[in-house]
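A.B. asks: I'll drop the sequence and a predicted model, then ask my questions.
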Amino acid sequence: MRFLSGRAVTLTHTFLDDEDALTPDDVTVTVTRDGASTPTAEGPATRDGTVYTFSAGLLPQGVYTVRFSSSAVTDTLRIEVVGGFLFGIPEVRKPALELPATRYPAAEVRQARDVVEREFERITGRSFTPRTLYVEASDLGGCTDLLPVRDVRSVVALGTPDGPVSLTLDRVGPFAYVPELPHGTAGVEIEYGFTEVPEDIRRVGLVRLRWVLTEDRSAIPDRATSYQPVDGGTYTLATAGRAGYHTGIPDVDAVLDDYTFDVVDSVFL
């Protein structure tokens, strides 16, 4: 689940035992940022029926572990605070998309947007919004190892005797690495991603979102690779995972390919 930085984060949770909802008493919540030793926010949750709510306030950009716990049960969640989204919900409500709030509530749209963002990141290996990642120093290997993300903007070493230290970056094509880690570094915090969503990515993101929300209403079976209309002829469908298509939507895949580095370029740059 992703939240926007600069906005108060309100967390909701339901304890489930398979499909049965549990209602434990005295549930407390801790929100701990990756790389931190103490919680960023903590306190009691409020309950309304089977739903527990906790206001974590403003959280800095990054990834967090959230624990809803009582003496009887504990659930652990992962959330992320990001610097932006591919598009806002008001853009989804434009008449051309035909996604009115009466049929597609905001919670459903947010979930589908999260699916699209993660899919685009998996396909291209890049984030189109500002994000922050914490990596343990031991996971970096040697100092000249490439950082695990692209479009890196800054790296800060944490846990050094001098406190947080901004590191110098060296770049090799789309990749980056830090030539040296200060003594005592426990881990590094990496800011990466596009500072502003490219307009073509925003446009095809909305196209993909509409498909994600409406695919169960399609008249074409989801496993079909071709179809034959009643007036004759046979049409071959662009199918995700076949013939170089990622999503199965040619316009979307063409744009994503423009932002994806070829294997040859990745090896030899």
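C.D. replies: It's in.

A.B. asks: okay, CA-based contacts and neighbour counts for the rest of this
C.D. replies: OK.

A.B. asks: state the distance from the most centrally placed residue in the chain to Leu59.
C.D. replies: When the chain is reduced to its mean C-alpha position, the nearest residue by C-alpha atoms, centre = their mean turns out to be Arg118, at 5.0 Å. Computed with C-alpha to C-alpha, to the nearest Å, the distance linking Arg118 and Leu59 is 21 Å.

A.B. asks: ditto for Leu133
C.D. replies: 14 Å.

A.B. asks: so the two - more neighbours on which side?
C.D. replies: Neighbour count, other C-alpha atoms under 10 Å: between Leu133 and Leu59, Leu59 has more, with 22 against 18.

A.B. asks: this is the other structure I want to compare:
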Amino acid sequence: MGRHLTGRAVNLSHAFLDDETPLTPEAVTVTVTREGATTATTTGPALKSGDVYTYSAGALPEGRYAVRWDGGVTAVDLAAVEVVGGHLFTLPELRGTDEDLTPQRFPTVETKLAREVVEAEFQRITGRSFTPRTAYLAASELPAPGELLPFRDVRSVTVLGTSPGPVAVERIGPYAYMPELPDDATGVEVAYGFTNVPTGIHRVAMIYARWLLVAERSAIPDRATSYQPADGGTYTLSTPGRGGAETGIPDVDAVLDGYRLKMVEAVRIG
């Protein structure tokens, strides 16, 4: 799922493939629909350049969107994009940490993908987002009133249905409880995440992204748990999945651990 920043035009591109064979329909219609909506947010014809199709969806509010690339009888593909309120770091900030991270060696597409991986991994490891995001929960997915919402650092909850609008939520620290909703509610949009990236997270996010980019060029094999340099000695490597390590980078794992849900917190909140 590609991530785009709020306040900028969301420019989409797509290539139709049958395994490795490009497909090139003459006309392609693009439909972008916000998650939970029943009508399209925007739709129109895609521009064709070779076997790549592009479409500008304009500036979209924070949230998740389904994208339908309709090439008629030739091919129809579905994709998803997300518009977020911020990133863990900018690409110039990342490149500034290492003189070797030049656009020539690591193109924009590659560095953006590394950033998306870092953002997804940090949320998986800690259970919270360090940037503003908005998620949709259908009525069937909602917890019972008074139960915890499945997101930490909830900023707001907006009910969808016949009478959409914001609802009040009760907060205790980074947690929020599910409020009472109108009977005609079809779901809710939950805005959650840190408004500003914590300094420590900002720093280690770039460390992890840099490691992801250069790992394939390392002289140490991917499966190594230790190595012996030419001048002697043996070094044990921090390895993801072993000894509580998540990323395998001690400095990164130490900072992330401070943002994880601890058992004592769970007992206190319960």
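C.D. replies: The structure has been received and is ready for your questions. This one's a predicted model, so the numbers in the text were calculated from it and none came from an experiment.

A.B. asks: before we move on, the earlier item: the equivalent of the residue nearest to the centre of the first structure over in the second structure: what secondary structure?
C.D. replies: Arg118 of the first structure maps onto Ala120 in the second structure when the alignment is built from TM-score structural alignment. In three-state terms, and counting by DSSP: H, G, I helix; E, B strand; the rest coil, Ala120 of the second structure is helix.

A.B. asks: now Ala120 of the second structure: how far from His87 of the second structure?
C.D. replies: 11 Å.

A.B. asks: next: Ala135 of the second structure.
C.D. replies: When Ala135 of the second structure is compared with His87 of the second structure (using C-alpha to C-alpha), they lie 16 Å apart.

A.B. asks: next: Thr158 of the second structure.
C.D. replies: Taking C-alpha to C-alpha, one finds Thr158 of the second structure at 23 Å from His87 of the second structure.

A.B. asks: and if you look at Arg268 of the second structure?
C.D. replies: 32 Å.

A.B. asks: kindly report the same for Pro229 of the second structure.
C.D. replies: On the measure of C-alpha to C-alpha, Pro229 of the second structure and His87 of the second structure end up 37 Å apart.

A.B. asks: between those two, which has more neighbouring residues?
C.D. replies: With neighbours defined as other C-alpha under 10 Å, Pro229 of the second structure and His87 compare such that His87 has more, 19 against 9.

A.B. asks: in contact with the aligned residue in the first structure for the more buried one, which residues?
C.D. replies: Mapped onto the first structure by TM-score structural alignment, His87 of the second structure lines up with Phe85. Contact analysis of Phe85 of the first structure by C-alpha atoms under 8 Å, 6 or more residues apart in numbering lists Leu4, Glu117, Thr129, Val197.

A.B. asks: list just the nearest of those residues to Tyr52 of the first structure.
C.D. replies: Nearest to Tyr52 of the first structure among the contacts of Phe85 of the first structure is Leu4, at 20.9 Å by C-alpha to C-alpha.

A.B. asks: next, count neighbours for the closest one.
C.D. replies: With other C-alpha under 10 Å as criterion, Leu4 of the first structure counts 17.

A.B. asks: quick one: classify Val115 of the first structure as helix, strand or coil.
C.D. replies: Relying on three-state DSSP, one would call Val115 of the first structure helix.

A.B. asks: residues near it, how many?
C.D. replies: Neighbour tally, Val115 of the first structure, other C-alpha under 10 Å: 15.

A.B. asks: identify the residues contacting it.
C.D. replies: With C-alpha under 8 Å, 6+ apart, Val115 of the first structure has no contacts at all.

A.B. asks: for it, give its distance to Val207 of the first structure.
C.D. replies: 13 Å.
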